Structures are given as structure tokens and as C-alpha cells.
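Participant: Below is the sequence, then the predicted model.
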Amino acid sequence: MTITKEAFVDLQEKYNKVIKLLEEDSKLDPETEPYLSKYLARQILIGMKANIENLIRTEAADGQDNIKLTAMLGAVYLYLGMVSIDTEEISTGEKHLEKCKETIEKHQEKPEVILITLNMYNQFGILWSQREPGKSKVYLEKAEHLYKKYKAEANVPLDISDLFHANIETYNTETALRNLEKIYTHTLYYLAQIFGAMKEALKSSIYCHITLQRQLQMGDYDPIDWALNAATLSQFFMEQNGFKQAKHHLAASSYILAQYRNELNQITERNEAYDAKMETFKHRSADVARCWAKYGILLLSKSKERLLNHADDIDVNCSMSSDLSKLQITSESSISTEDLQHLDFEGIDVRSYEAQVTDQFILTLEDARKVFINAQQWTTKAQEYYTLDSLASDYIEIVLDQTQLYLNLLFFEDNPENQAKLHKRRVNLLENILDKVNSQYYLHYCRQVWFELGRTYADILDIKTDKLRESDSRPTPQALSKINNLVEKSILHYSNFINSFQDKVTGKLPDKIPEDAEKPFLQAYFHIAALHGRHVTLDKQVQLKNTEASLEHYKFVSDYCDRYGKAKELVAMEYGICKEMVALLPIKIAKLSAS
């Protein structure tokens, strides 16, 4: 017999109340009762389950009504499972999802049930994502294959909300089709996360891109989130040498942000809501600017690495490409060449943003300067938001990026005088940080800066020393003084780095340095040892003092590595030199003492 309209009206009212509780009221729940609305929704769902089961049992429904009631019961179990997962009752959630599966499995491809089925597999994927990613992947791939099969058959689904309508004329086909696509987009998003968790990073990135493309096509996205996700994905592509794809994703990110800015400009009422949106826009625009800067840094760095590895006839001997679509795919790979051919966005024109910087590996100083200038402009833009006064940590990181830009540009510069000038600009940036921040509060960053300054002054020292060595004329006292001054500054900053590990009370260094700092700590000691030998002086007493200081520092590294065997692996080359110097320098000290 046919189910009465009244029965459907009652279920529809309860369903609408559940959706309101889950999608609206739950956002306003107090901190003391974060799941209040979800618990209320669960109580209504339990009542709905009993009503539907009673209808199935007593009304002896058949045909279309039977399938519809089965779908409704499956939907109730689905929501019960989702509520349990959201309220961290995982085992209960799993039981509800299993009941959902059991209820609908004979009808899972029918129009009334397909959306419930796909949602259910997604929820199973979420459920198992933390515990067993492999099992999560199985469920999500079931959803993926089922969606593709359903689409191929060109069937029109019934929306879950329409299941609870008595009047068939009120069914919203457009909404159902849109929700079908939305659920599938979620499937792809979850698969991207699972492939990432399973260390299949490239496959994960492909799914991320497809998710972004679908959101773009459907117009179903938050502009800020979309732009940030596209920019984040670009960082992965550039690390894989996919600079063409990275640039495209950054350009798309900038395009979407520009569109959003235009929308904000159309708002006439400038209230708190507008201010909040504008603040978020500025914040995330600065983040995208930082991603553009990273692009420039990495393009210069990878170009440098490529040239170093292929010094001779690079065009013939180097197969390294900046375009992922040209990546050689092995037969064992889980991705195909076709997957890599479609990592661009349809429906938006981003050519003007792409035109600002190349995606080809750099070969000349002229091209390196273009990339450098572009990246430097982006760091300046990022610093409009990330200032030293408001967000010091981010500001310091941006300055460190700027110093990396100069360091990478240095590789392409052959003129020693220009190299020294670039180093000096790095010094100015780094010393400015030390002048303006409290080393106690920003110790982690100050350590990086001290180490970088030590190395940079040593690099300038190398340039000046080479210049003196190549000159036929006798060095002036001013030139020698400059050499010694560079030595002292390098030692000073390396020493500041080392001393930052001292105990605040005793002033002594720990016997064992934390593992994450062990390598640079020993390298700093090693560099100071070498630097003490680079002072230029005719005073035998000063030479003796410097040589003794060198021995002391070489011996420290040698003894530390002998005491902690793993440290030898961290500084293998330095350790070998230290051993030699510990044996040789006492002889030199003896001669200096005798003279």
C-alpha cells in the first residue's frame, strides 16, 4: 500500500530540523558544550529511524515506496554515522555506517540511493584515514569508480533532501546533480589526502589539482581558500622541478585573489564584516606573495644545481626538465603521462600573471637578475603585511629569503667586486635583524643569522684574499687591516652562534649539543679554527696566540666526534681535517715559541 502523505510530512519536518542543527546551529554551540546541536540532531535521527522502520514493517510498502523508505533509512544511518564521527565516537560511527551499507547495498546504484552510497564511502574513507590509510583508499576508490559508472549511464539522481518529500513534483533535479558533483569533488579531495599519507606525493598533487579545477568549474569555492591551496600546491610542483606547473598555479592564485579584490571593492558598506574580509585578503595575499618569492629562490637554486652537475655541454648531457609533463613515467608508476598533461586550469586566463617570470632553468646572469628582481618585488609586497612590529617571526623569515635570493644570484655573477657587493647587501639585511630583535625571544632565528653572517664574512674574506694574492703590488696596511677585520667579524658571529648554547646560569656549554643543532655547531667551531689561521700579522707572539686558538678549536671538534661517534658522520670531512691539524699544529706552536 502507499505511504500516507502525513508520514512523509512528519519525516520531512524532522529531517529539516536535523539539517538546521548540523549545518547552522552547531556553529553557534557554546565552548562548554561544543556538540550540543549534534547531540540534539542524533536524538531526532534515532526517532526518525524508528518511524521509518515501523513504516517498512507495518505499511508493507512495495515498489517505489519500498526503495524510497530503504533510501531514507540508509540516509538516517549515514547521518548517525557522521554525527558519531564528528563527536569523536568512532566505533559507534563505524557501526552506523555498516548498518547504512547493509541497508542500501542491494540498491546502491539506484537514483534514490546513489548519493547516500557515495557519501557513505566518503565517510568510511574519513573514518579509516588516520588508522589505516590503505583501507581508507579502498573505500574512496569505490566511490570514485561508482561515480564514473553512474555518470557514464547518464542517470539522474534523487537528492537526499527530496527523499523526505511526499510530492514528487517538488524534486529538484538541478540540486541533485550539483550535489552528485560536490560529493565526488569531496571524494577526490579525500583521495589526495590519502595518497599524501601513503607517500605517493605526485599522485596526491594530481588529485589536489583536479579538486581545485572542479571547484573552479562549479563555482563552489571560497576565493581565499582556493587561492591559498593553489599556491601551496605550486610549492610541491616546484620542488619536483615542475616550474611550468608551479608558475601556472601561482598565476591562478593571483588571478582569483584579484577577482576577489574586485568583489570587495564593490561593497559599499564598510563595517566590521568588511574589515574582517579585507584583513583576511591582505594576510593571504602576503602568503601568496611569499610563495611567488619561494618560486624565484628555488628556480635560481635548481638552475645553479643543474649547472654544477652538468658543467660540460649541458644541452646534450642534461635531461632535467622544468615541465612535469615531460617527466619519464615508469611502468610501475601509479600515475600516467596523461595525468601530467592536464595540470592547468580551464576557464580562467592567467597569461598576464605567467608572463612576469620565466619557468625555464637559468643559464645567464641577465636571466638570473630578472628572476631575482621579480622575487625581490614579491618579498617587498609580503613585508607590507608581515612587519617587524606586528609579525616579527614571519618578517625575519622573509628577510632570510631575501638573503637566499642574493646568495643564489651570486652564483651567476663572475665579477669578484660585484660578488663582494652582493655579500655586503646580505650582511646589511642580516645585521639589521640583530639590531632590531631580542635574541632571547627570537633565539632560533638569531642562531640562523649569526651562522649566516659568519659564513658571509668568510666569503667576503675569500674574495679579498684572492684579490691580494693576484695583485703584483705590495698590499697596503689598509688592505691587510680589512682582511683582519673580516676575520674578526666572521669569528665574532660564529662565536655568538656557539655561545647561544651556553647554560644561562653557569655560562658553560653542555656536554652534548641537541641533535638538530649538532652539525652547524661543530661546523662553526671548525670555521673558527680555520679563521684563526687567516689573520695577517708579522708579530710572532700574535701568530702564536692565533695558532693556539686554532688548535683549541680543532681539538674541540676532534674530541667531541671521538666522544659521540654519530657526530663523525655529520662532519666527516671536517673531522678528518681536524685530526690532521691536531697532529700538525703543536709542531708549528713549538717553532713559534722557540723563535
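Facilitator: Arrived safely.
Participant: rest of the way, CA atoms for contacts and neighbours
Facilitator: Fine.
Participant: and stretch 209-217, how far from the chain's centre?
Facilitator: Mean-position distance between stretch 209-217 and its chain equals 19 Å (C-alpha atoms, centre = their mean, to the nearest Å).
Participant: list the buried ones in that stretch?
Facilitator: For stretch 209-217, the neighbour count (16 or more other C-alpha atoms under 10 Å) marks 209-216 as buried.
Participant: Identify all contacting residues around that stretch.
Facilitator: With contact meaning C-alpha atoms under 8 Å, 6 or more residues apart in numbering, stretch 209-217 is reached by 185-186, 188-189, 221, 226, 230, 233, 343, 345-347.
Participant: right, and out of those residues, which lies closest to residue 314?
Facilitator: residue 343 (27.4 Å; C-alpha to C-alpha).
Participant: what comes up buried for whichever helix in the chain runs longest?
Facilitator: In the chain, taking DSSP state H as the definition, the longest helix is helix 272-309. Neighbour counts using 16+ other C-alpha under 10 Å place 281-304, 306-307 of helix 272-309 among the buried residues.
Participant: What helices and strands are in contact with the helix or strand following that helix?
Facilitator: From helix 272-309 onward toward the C-terminus, using DSSP states H and E, the following helix or strand is helix 314-317. Helix 314-317 sits against no helix or strand, with contacts defined as 3 or more C-alpha pairs under 8 Å, 6 or more residues apart in numbering; DSSP states H and E.
Participant: In addition, the following structure is provided for comparison:
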Amino acid sequence: MESPLKNIPMDVQLELQDKFEKVSKLLNEESKLDPPNNPYRSKYKAQTILNEMKTLITYHMDDLASDDAERPRIHAMLGSVLLNLGVTSLDVEELSTGEEQLNNCIDTMEEFRLHPLCIIFVLNALNQLGILWSERDDPKRSLELLGLAEQTYKDFKADQQGASKAVSPYDLFSTSDKKDDGEENLEKTHTLTLYYLAQVYGTLGHTLKSALYCHNTLRRQLESKEFDPIDWALNSATLSQFFATHNGFKEARHHLAAAQLILDRHKETLDQQEESTEEKDAKLERLNHRSADVSRCWAKYGLNLLQMSQSRLVRLSNEDAPDGRIPPCVEDGSLTLRNLAVSSLISPDEVENLTFPSLELDVLETCVTDKPANVFEEARPIFLNAKDWLDKAKQYYTMENHASDAVEIMQDTSRLYQSLIFFEDDEDRQSKMHKRRIDILEEALGQLNPQFYLPICRQLWFELAETYTEMFEIKRQKMRSSDEGPTPHSLHKINQLVAKGVQHLNNFIQSLYAKGTKSLPEVIQEELVRPLLLAFFYLGKLYREFIVPDREVQLRNLNNSIDAYKFIVTYCDKHESAKNLMSAELGICREMLELLPLKLRRLSEA
């Protein structure tokens, strides 16, 4: 509670308090009940009262001496009114008026911007202007305003050094003994500043900076205990995906463990609550839904770790570092967030200790490593952990209720097997894992109607073709390295795998036919050009891999192969953008179109 003002009569102060309370009730309570045909009724009423308050305060400001001790409070009172006028104007879509009021709020308190009575209003006004300019698609201006809010908060904390604490809007107008927590209000406002900064940095493409602000927002929410547990967990798990895709596996695991712990605690709280069945079911549904999402993030963590391990080992085997020396960060598998920080013009120290000290996460973190795998024995536990999380996610995301998500989970399961195969030396076990991939993908495909799920079916046809091709390569290599030579069974198996690959590629290609025809359109959708041309590229290869004694069949397969390569070359010659997309494969296609006709002629003349 602030003591009564000398420069404003007590009856006016009481009137201001009464009007402030009416405005608060209109904005916080009654506005939620406004009818659909008059959605801003309460906000317009609040604006009328706020303008009356503005008139009263301005009238009594005119006679204030420049050294009057009450100037900061009276300026803060006017600033509070201007802030509310600005926010309500934005709410009723009067954007220019709202911007003007918010700027007036800041100008009114400029002299006292670091004063405990004014700081909350200054920060809120800067936040609101930052949001406004972000919505106007001017993230740079938004960043300037939000950056100023962040710096103003830091300046206030440094200036106060634990002395006077921020005063809330309620205490500013109240003449009663009831007191609001201004310091808590200040910290909430600053947390919002960090949250908005995270969004703007993300919009500007400063991904690491955005991630750092996201983490700090989450940490402050934890410390203040002001957060929705499900939203918090989902945000933490989502942030983990950024770290995992930038080799920050220690940080990724920590954020996933934090998300899991918060969800577990929330479930315990729900289990203890006595509510109606309908209310509890709704809360449990939301919990189960988001728990499945966090499970999928755990699985993505494992998949990313296996894929990074594979890439690292390939780099090591190629020894592509200068002078044949492998950088230590690759050699020992350490993280590269510090490297990313340097390239992002961020101090490497800022990416250290991205943790939540208030949470005990050791048990959850030890369930899976954050180090890259070097051998199968190290890769397998990562694979099993990720697969367990996918199995948990499947309990919620079923084909009956969430077909698209269920298929994505099955695709991730297939990718896990694919990553594990890299670490497996035994060809028979490799083949078995490819077979498992095929079973998973074909099960998914068999439950989808292409008429309704065509984009997903295209993905599955393509992935199945790739999987059959990889399995064929293993069988062919095994046959070639065998001292006994090919057997009828092995030849049949190879031809069967090749035929399946061809079938799925043709399904993919035919799905792109112009409606009502059996031919492709002249121009393919941009995002489908490379997949289509790759499908023809793989077809050209597979048609040459059939092992058949019948010369007519051989000739037909060679012609099919030539046609596939010819389609790629013709399309690329007509479309320069396609030529750029297929730069690595186009040279091979042209070479094949020189060699295969010669082979075809020799076979025809034999």
C-alpha cells in the first residue's frame, strides 16, 4: 500500500481507486462474458473509465513542481492508465491508437523508467509494442523493443541492488492495507520478455539464440512455479529436438528428462484430485496426448543419436580433416554447441549449464546415454530405448484414431532399424532387420486408402522401394562372395526383391499421373520433382539387376532402364531447376544412355 498523496485530494484518490477496480473487473471478469454480437462491450466500457482516470490524473499533474517527491508516483499512475488504454485498443483492433497510447506510456515515465513505481509499466509497454511489430512482420523492430525491455529490467535490478522493490498496479492506486506482490509481477513480466525474444530470434533465423531464450524462459517458469505442467513439458521436449539436431545430446536429454518428470508429477496430482468423471477424463486425455508427444521426442533423440554416431564414424573412416587429423570434437564425440555458438556470434559460455537446477533428473537421465555409439553393443541400447518410447506413443496414436501420426511412428521405427543396421556386420542379421522394416512399412501401407492418404502412401512406396533395394544389395553381395556360386533359390530371391522395389517405385510414379490419364504432366509440383526423378533413377538401376535367362525379358528390362534414364535427362534439359536438383545423378544418367544402347545392340545381335 502506498501512503495517500498530498497533491491529489483524498476523494479523488478514492475515486481513482474505485475506477481502477471497476476497470480490473471489466477486463479480467466481465469481458469473458461479452456476447458474440458485441465481443468488445466490456473493453469499451473500460476505455471510457480509463479516459476519465487519465483526465483526473492529468489535471493534478499540471501544478506539480519539478522536484516534488510525488512526481514518480503520479507519473506511474498516468503511465498505468495509458498502458491499459494501449492494451485495450490493441484488443479491440485499434492498432494505431494502441501504439500511440503505449508510446505515450513510455514517454510519460521516461524520467522515472527505473523507479520501482514505474518499472512494471515500462516493461509491459515495451513488451506490447514488441508483439505489435512482430505481428506487423517487422521482427527487427520488435527485437529492438524487446531488447530494450530486457536491458531495462537488467538496469533496474542493478540499480536497486535489493533495495526498493517494484510496485504493482494495485498498490499504486489502492489506499487500503491489502497488498499485491509487485516483485512477482515484475518477474512474470520479464519472463514474458524472454519468451517473446525467443520467438523473434527464431523468426530472424537466430536459432541458437532463440533456443537459449526458450531455456531461460522455462527455467524462470520453474523457479516461479507459474506454469501449466503439460505446456511446460511439451515446450521442454520440443526444445530438446533443437539440441539433439545440433549434437547437443547432453542438453537434449536433460530437457527430455525434465519434461518427463513434470508430466509424472502432474499425473500424480491428477490421480489425487476428486473431480467429476467428465472433468477428470478431459484432463487425462490431454495428459495422455502430450505424454505420447514427449515419448516421440525421446524416440527422436535416440534416432538422432544413432544417426549422428553413424555420420561421425563415416567421417572418421574417411579421415577428411586437414592433414588427416580428426578434430577432437569429432574424435571423442563431444558436443558442438560451443562451435555453433561461435559461428552464431554468441559467447560459448552462454551454452554452458543449460540445466534446471531445481529438478532431480539423474535417474531419468541415466536411462539412455548422451555419447555416440562406436559399435553394435553401444548402439543397441540406444535403439531399444527409442523403440520402447515409440511403443508407448503407439498406445495413444492408433491407426483407428490418429492414422497419420501412427504411420509416422511406424516410419520412425523403420528408421531406427535402418540406423542399427549400420553397426551390424552380420549380413543375415542385416537382412532380418531390413525384413522387419518391410513388415512395418507394408503393414502401415496396407491400412491406408491412397484416395485419402496419398502423400503418406507416396512416402511409404518410396521408403519400401529403398528398403527392398538395400536388402537386394546385401543378397547380391552375399551371392557374389560365395564360393558355391548362385543357387536357383538365391536367384529367385534376388529377382523377387528387385521386382518388389520396381513395383513400389512404379506405384509412386503412377500416383503422379495427370488426373484421368496414364501419363505424367508436363510440369511436376516443385516439392515432388526430385523424388520423382530419383524414382526413375532407381528404376533405371533396378531394371538392370534382374537375373533372367530369357533374352526377350533381358531386352525388355534394358529398354525399361533406358527409358527411365531418358526421362530424367529429357526433363532436366527442359527445366533448369530440375538440372540443379539432380546434379549428382545427371552425369550418371547421360553415361548410361551412352552405354546401355550399345549393350542392347550386342544383346539383340547375339
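Facilitator: Arrived safely. From a predicted model like this one, the values you see are computed outputs, not experimental measurements.
Participant: quick one: TM-score?
Facilitator: Aligned and superposed, the two chains score 0.95 in TM-score terms (TM-score structural alignment, normalised by the length of the first structure); 592 aligned residues with a C-alpha RMSD of 2.2 Å.
Participant: before we move on, the earlier item: against the second structure, what's the mean shift for the longest helix of the first structure, could you check?
Facilitator: Helix 272-309 of the first structure, aligned to the second structure and superposed, deviates on average by 0.8 Å (mean C-alpha distance after the TM-score superposition for the first structure).
Participant: Can you state the residues of the second structure onto which that helix aligns?
Facilitator: Mapped onto the second structure using TM-score structural alignment, helix 272-309 of the first structure covers residues 278-315.
Participant: can you check stretch 427-446 of the first structure too?
Facilitator: Mapping stretch 427-446 of the first structure onto the second structure (TM-score structural alignment) gives residues 438-457.
Participant: contacts for that stretch?
Facilitator: Here stretch 438-457 of the second structure makes contact (C-alpha under 8 Å, 6+ apart) with 399, 404, 407, 410-411, 413-414, 460, 463-464, 467-468, 511.
Participant: how much space between residue 299 of the second structure and residue 249 of the second structure?
Facilitator: According to C-alpha to C-alpha, to the nearest Å, residue 299 of the second structure and residue 249 of the second structure sit 13 Å apart.
Participant: For the equivalent of residue 195 of the first structure over in the second structure, which non-adjacent residue is closest in space?
Facilitator: When the second structure is aligned by TM-score structural alignment, residue 195 of the first structure is paired with residue 201. Distance criterion C-alpha to C-alpha, 6 or more residues apart in numbering; nearest residue to residue 201 of the second structure, sequence neighbours excluded, is residue 210 at 4.9 Å.
Participant: which residues touch that neighbour?
Facilitator: Contact partners of residue 210 of the second structure, counting by C-alpha under 8 Å, 6+ apart, are 197-202.
Participant: same check, this time on residue 234 of the first structure
Facilitator: Taking C-alpha under 8 Å, 6+ apart, we find residue 234 of the first structure in contact with 245-250, 291.
Participant: Now do the SS call for the equivalent of it over in the second structure.
Facilitator: Under the alignment (TM-score structural alignment), residue 234 of the first structure pairs with residue 240 in the second structure. Assigned with DSSP: H, G, I helix; E, B strand; the rest coil, residue 240 of the second structure falls in the helix class.
Participant: again, but for residue 151 of the first structure
Facilitator: Per three-state DSSP, residue 151 of the first structure ends up helix.
Participant: aligned partner of it in the second structure?
Facilitator: In the second structure, the residue matched to residue 151 of the first structure (TM-score structural alignment) is residue 157.
Participant: Now, the contacts of residue 234 of the first structure that are in helices?
Facilitator: 245-250, 291.
Participant: Out of those, the closest to residue 3 of the first structure would be?
Facilitator: Set against residue 3 of the first structure, the nearest of these by C-alpha to C-alpha is residue 249 (53.0 Å).
Participant: From residue 365 of the second structure, how far off is the counterpart of the closest one in the second structure?
Facilitator: Aligned by TM-score structural alignment, residue 249 of the first structure pairs with residue 255 of the second structure. Per C-alpha to C-alpha, residue 255 of the second structure is found 10 Å from residue 365 of the second structure.
Participant: With neighbour numbers in mind, choose between those two.
Facilitator: residue 255 (29 against 17; other C-alpha atoms under 10 Å).
Participant: And the residue nearest the centre of the first structure, how close does it get to residue 391 of the first structure?
Facilitator: Centroid-nearest residue in the first structure, with C-alpha atoms, centre = their mean: residue 232, separated by 5.6 Å. Distance of residue 232 of the first structure to residue 391 of the first structure, computed by C-alpha to C-alpha: 21 Å.
Participant: Restricted to buried residues, select the contacts of stretch 438-457 of the second structure in PyMOL.
Facilitator: To isolate the buried subset of the contacts of stretch 438-457 of the second structure in PyMOL, counting by 16+ other C-alpha under 10 Å, use the following:
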select buried, resi 407+410+411+413+414+460+463+464+467+468+511
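Participant: Tell me which of the contacts of stretch 438-457 of the second structure fall in helices.
Facilitator: Among those, the subset assigned to helices under DSSP H consists of 404, 407, 410-411, 413-414, 460, 463-464, 467-468.
Participant: Residues contacting stretch 45-61 of the first structure, please?
Facilitator: Residues outside stretch 45-61 of the first structure that contact it (C-alpha under 8 Å, 6+ apart) are 1-3, 11, 14-15, 18, 66, 69, 72-73, 76-77, 79-80.
Participant: Could you tell me which of those residues belong to helices?
Facilitator: Checking those against DSSP H, those in helices are 11, 14-15, 18, 66, 69, 72-73, 76-77, 79-80.
Participant: out of these, who's nearest residue 200 of the first structure?
Facilitator: Checking those against residue 200 of the first structure by C-alpha to C-alpha gives residue 79 as the nearest, at 31.4 Å.
Participant: To which residue of the second structure is that closest one aligned?
Facilitator: By TM-score structural alignment, residue 79 of the first structure lines up with residue 84.
Participant: Distance check, its match against residue 49 of the second structure.
Facilitator: 11 Å.
Participant: Mind checking which of these two has more residues around it?
Facilitator: Applying other C-alpha under 10 Å to residue 84 of the second structure and residue 49 shows that residue 84 carries more neighbours, namely 24 against 19.
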